[in-house]
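Visitor: Fold the following.
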Amino acid sequence: MRILHTSDWHIGRTFHGNSTMDALAEVLGALTEQVRENAVDVVVVAGDVFDSATPSGAAYTLLGDALVSLHETGARVIVTSGNHDSAARLGFQARLLREGIHVLTDPLAVGVPVTIADPEGPVHFFGIPYLEPAIVRQHWPEGDSSGRQLRTQAQTMAHAMDLVRAGMREHEGRSVAIAHCFAAGVDATVGLEREVRQGGLDVVPLSVFDGPDYVALGHIHGRQQISERVRYAGAPLHYSFGEQDKPRGSWLVELDAEGLATVEWLELPVPRRLVTLTGSLGEILAADTVAAHADDWVCAVYTDAVPQSEPMRRLRESYPHCAMVQHQPAAVAEVEEKSYVQRLRSAVTDADRIEAFLEHVRAGHGPTEVEHELIRAVLDERVRAEALV
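Guide: Coordinates of the predicted model:
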């Protein structure tokens, strides 16, 4: 059996105020072609289908079009809900969907598989929707196997996987678990979901996922292999500049009669590249740099000593898709290790106070010679004006 593992579509998310709907539709079209070309039997979408608990009508339309297109390839489709999804809204139309499309959003059905057979026998797919402990512990008031109340993501996911393993014992054959969480062992540089907390409470130990032949995870936006059988596919689009160098795609998983056989990465196209350009504003606006990146999403980090006038307007004249601009001076002048308040208190003249202020707001850069002259002229004019009163 061939399974395509994808996740974190985030239908409806914007990129620095720009819609991603058309780009996502293009990428999901390419994913559908991969399903057809590779004779995929089952497509698994591991949560965060939508970016919002209240998706727009256009977001529902895109999801519907994508599911229908995938179904028309002959593949079965299994979708679970993530932390961005409203399980109720995503699952509302589950009964109305055509045969072969399964939307799994009910925590109480975690141990009940969707069973799909191939020539080697049945494969049982156990869908685990995103489990927020404070919300779902009402379903399991008895707590975990030790009788502890479910207070953390790790405890809640461990209990859910216990239910999955109980379901596996009742249903012989190969098995796949689908979950949406932050698993221990994730490389934090791959593009973490923006709401993932870095503390220990939300980290799920790898051992929790023991049992199934393959575990399809969602929640982070970069490809990740936690173990041979536990993986993240990441998001199909780049949703932040921090993800710009990370590949986009999905895992093609093949099960043979014994279980997991092979896993292959399938690259997806990137509709518009993301680049970060660093240098002085003049260097970033140089003709050769513009020619190379005029069609890209651009994050401009300019390193001039002082802030430049209207940098975004000037950048967008050359880079129509400049989405972000940051001022990061190349070098910070060495200043006394005093707080701004301490420097003000030690200042003797008004000119000293102005210099301290400029150093504070310019990351250590004081006034230029021209600014020194202007400050002296203004202060002299003030003294003359006070003398006339």
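Visitor: Every contact and neighbour count from this point should use C-alpha atoms.
Guide: OK.
Visitor: can you count the residues close to residue 314?
Guide: By other CA atoms under 10 Å, 13 other residues sit near residue 314.
Visitor: now residue 317
Guide: Quick note: residue 317 (other CA under 10 Å) scores 12 neighbours.
Visitor: helices and strands around the longest helix along the chain, which ones?
Guide: Under DSSP state H, the helix in the chain containing the largest number of residues is helix 369-388. For helix 369-388, the packing partners by 3 or more CA pairs under 8 Å, 6 or more residues apart in numbering; DSSP states H and E come out as helix 350-361.
Visitor: Mind listing what's buried along the helix it packs on?
Guide: 353, 354, 355, 356, 357, 358, 359, 360 (16 or more other CA atoms under 10 Å).
Visitor: quick one: contacts for the fifth one?
Guide: Residues touching residue 357, when contacts are defined by CA atoms under 8 Å, 6 or more residues apart in numbering, comprise residue 340.
Visitor: What separation do you get for it and residue 277?
Guide: Separation of residue 357 from residue 277 (CA to CA, to the nearest Å): 29 Å.
Visitor: The last one too?
Guide: Residue 360 sits 26 Å away from residue 277, going by CA to CA.
Visitor: Break down the stretch 251-389 of the chain into its strands, ranges please.
Guide: Assigned by DSSP state E, counting those that start in this stretch, the strands in the stretch 251-389 of the chain fall at 259-267, 274-279, 297-302, 322-327.
Visitor: Which one of these lies nearest to residue 164?
Guide: strand 259-267 (16.7 Å; CA to CA).
Visitor: relative orientation of the longest helix of the chain and helix 350-361 in degrees?
Guide: 140 degrees (axes from the mean of the first three to the mean of the last three CA atoms, to 10 degrees).
Visitor: At which residues are the helices of this structure located?
Guide: Going by DSSP H, the chain shows helices at 21-37, 57-72, 87-92, 133-136, 153-170, 281-284, 287-293, 311-318, 340-346, 350-361, 369-388.
Visitor: ranking those by burial, who's on top?
Guide: Mean neighbours per residue, mean count of other CA atoms under 10 Å, is largest over the helices of the chain for helix 153-170, with a mean of 20.
Visitor: on contacts alone, who are the packing partners of that helix?
Guide: Against helix 153-170 (3+ CA pairs under 8 Å, 6+ apart) you get strand 203-204.
Visitor: want to put them side by side, so please do this one too:
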Amino acid sequence: MIQLRLAACLVGLLFTIAQTVHADGLVLNVGYLRLEEPPRPVLSNLDPIPEDRGIAGAALGRSDNATTGQFLGHSYTMDVVSLPPDGDVVDAARTMLAASRVVILDMPAGALLQVADLPEAQGALLFNVTAQDARLRDGDCRANLLHARPELAMEADALMQVMLAKRWGKIALIEGPTPEDAALAQAYRTSARKFGLKIVSDKAWTFDTDLRRAAATEVPLFTQGFKKHDVILVADAHDDFARYIEHNTWEPRPVIGSTGLQALAWSPVVEQWGAAQLQSRFEDQSARRMWPRDYAAWAAMRSIGEAVTRTGQTTPDALRSYILSDAFELAAFQGRALSYRAWNGQLRQPIPVVNARAQVAAAPLDGFEHARNPLDSLGLDQPESACTAFGE
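Guide: Model prediction:
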């Protein structure tokens, strides 16, 4: 009888606490500001870009936060503003920051810095889910800007680790014609030097012919002059011509980088560690597959939710301090807990290395160690970074 009374009292106490927490519940409004990308002419239209790319990932993250938050009296709202390519991002950011001090930014590096440097953004917490530029994690870092999207160097390093493990030591590099292609090619060159791989041929792609008709004749001629190589690495940031290189080369070699074997922050073929369940929930919500930008936006929103859950606070300073602390961990269906680098705000994550139908590896591979965290073997490490805004 005494035990029953104690149990009843305990249940009553827990119910009272739950009511009190819910009555004093926290509400966090997260802003999502997107600067739309102008359409680019590409050779193939087989892979259209979803209109809600990024936004759909954040929406799933908000839903996941709400599922956890309902037991704690925490609720989350999301305001989305999507600007045309010529929209006034500064004016829109000022309006959004007046309504929310926690904002997810989906835009190129230049626009990101414009927003992060606004007086209204000082003391806010901003998340980059798009730009992979090295400078944002280096000399152009900002203390109020965290990066849920991997930098290019992280993906390049993941690919090089796999090549090293497979003993593909000699690389023929093809670089596309755009500035984004040049940045990707430079990331590959830097990573190849880091891991002791050799680029034996380095050639610019200058064709403007319709490869849908001419690939079988043009590509063999283009690749015929390559020095002896184990693999062809293609830097095609816009997914324009790379697909026509594979299976059309002069010598039968693996084609990797922007086609074939790829290092991506996320891919529909990732199935382990509960990833299939995340993929399924995303498809149920959005009627399509999850893209890397969706995953970055989901991770940003979940990082926010995890910080609110653990701290019981919604102020940007409290959330930022916890997210950058050693205590923060995000379970994100990658087989390892994700965390943020305290010296430049980059999210640490494993990088899946995949082909069109299966995951081949997850970097960092076994044997690639690091004094602090194996995930720091990918991308810009603290001694290499010129970022001083974080005070580390």
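Visitor: care to give me the TM-score?
Guide: After superposition, the two chains reach a TM-score (TM-score structural alignment, normalised by the length of structure 1) of 0.26; 178 aligned residues with a CA RMSD of 7.0 Å.
Visitor: picking that back up, export the strands of the stretch 251-389 of structure 1 to CSV and tack on distance to residue 28 of structure 1 and mean neighbour count?
Guide: Shown next, in CSV, are the strands of the stretch 251-389 of structure 1 (distance: least, CA to CA, whole Å; neighbours: other CA atoms under 10 Å):
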stretch, distance to residue 28 of structure 1, mean neighbour count
strand 259-267, 12, 15
strand 274-279, 19, 18
strand 297-302, 20, 22
strand 322-327, 23, 18
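Visitor: Make JSON lines from the ones you listed and add distance to residue 90 of structure 1 to it.
Guide: Listed next are the strands of the stretch 251-389 of structure 1 as JSON lines, based on distance: least, CA to CA, whole Å:
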{"stretch": "strand 259-267", "distance to residue 90 of structure 1": "27"}
{"stretch": "strand 274-279", "distance to residue 90 of structure 1": "31"}
{"stretch": "strand 297-302", "distance to residue 90 of structure 1": "31"}
{"stretch": "strand 322-327", "distance to residue 90 of structure 1": "31"}
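Visitor: closest one to residue 22 of structure 1 among those strands?
Guide: When those are compared (using CA to CA), the closest one is strand 297-302, at 15.0 Å.
Visitor: relative to strand 322-327, how tilted is that closest one?
Guide: Using the same axes, to 10 degrees: strand 297-302 of structure 1 against strand 322-327 is 10 degrees.
Visitor: Show me what strand 297-302 of structure 1 is packed against.
Guide: By 3+ CA pairs under 8 Å, 6+ apart, strand 297-302 of structure 1 packs against strand 274-279, helix 281-284, strand 322-327.
Visitor: at 10 Å instead, please
Guide: strand 274-279, helix 281-284, helix 311-318, strand 322-327 (3 or more CA pairs under 10 Å, 6 or more residues apart in numbering; DSSP states H and E).
Visitor: Which of the ones you listed sits closest to residue 263 of structure 1?
Guide: Nearest of those (CA to CA): strand 274-279, 27.7 Å.
Visitor: if we can go back for a sec, any idea which of the buried residues of helix 350-361 of structure 1 is closest to residue 154 of structure 1?
Guide: Using CA to CA, the buried residues of helix 350-361 of structure 1 come closest to residue 154 of structure 1 at residue 360, 44.4 Å.
Visitor: my guess is the closest one contacts residue 342, does it?
Guide: No: counting by CA atoms under 10 Å, residue 360 of structure 1 stays clear of residue 342, with 11.5 Å between them.
Visitor: how near is residue 294 of structure 2 to residue 106 of structure 2?
Guide: Counting by CA to CA, the gap from residue 294 of structure 2 to residue 106 of structure 2 is 10 Å.
Visitor: got it, and residue 362 of structure 2?
Guide: Counting by CA to CA, the gap from residue 362 of structure 2 to residue 106 of structure 2 is 26 Å.
Visitor: And residue 14 of structure 2, by the same measure?
Guide: Taking CA to CA, one finds residue 14 of structure 2 at 42 Å from residue 106 of structure 2.
Visitor: ok, these two, which is more surrounded?
Guide: residue 106 (25 against 12).
Visitor: Correct me if wrong: the more buried one contacts residue 32.
Guide: Yes: the pair formed by residue 106 of structure 2 and residue 32 meets the contact definition of CA under 10 Å, at 7.5 Å.
Visitor: what touches both of these two?
Guide: 54, 55, 82, 127, 297 (CA atoms under 10 Å, 6 or more residues apart in numbering).
Visitor: what's the neighbour count on residue 339 of structure 2?
Guide: For residue 339 of structure 2, using other CA under 10 Å, the count is 23.
Visitor: Out of the helices of structure 1, which gets nearest to residue 256 of structure 1?
Guide: Comparing the helices of structure 1 under CA to CA, the one sitting nearest is helix 153-170, at 17.5 Å.
Visitor: Check which element follows the helix or strand where residue 277 of structure 2 lies along the chain.
Guide: Per DSSP states H and E, residue 277 of structure 2 falls inside helix 275-286. Note on helix 275-286 of structure 2: by DSSP H and E, the next helix or strand toward the C-terminus is helix 292-311.
Visitor: and the helix or strand just after that next one, what other elements does it pack with?
Guide: Downstream of helix 292-311 of structure 2, the first helix or strand assigned by DSSP H and E is helix 316-323. When contacts are defined as 3+ CA pairs under 10 Å, 6+ apart, helix 316-323 of structure 2 packs onto strand 102-106, strand 125-128, strand 145-147, helix 292-311.
Visitor: hang on, the earlier thing: for my notes, please list the helices and strands packed on strand 297-302 of structure 1 in TSV and give distance to residue 2 of structure 1 for each entry.
Guide: Listed next are those as TSV, based on distance: least, CA to CA, whole Å:
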stretch	distance to residue 2 of structure 1
strand 274-279	32
helix 281-284	46
helix 311-318	45
strand 322-327	39
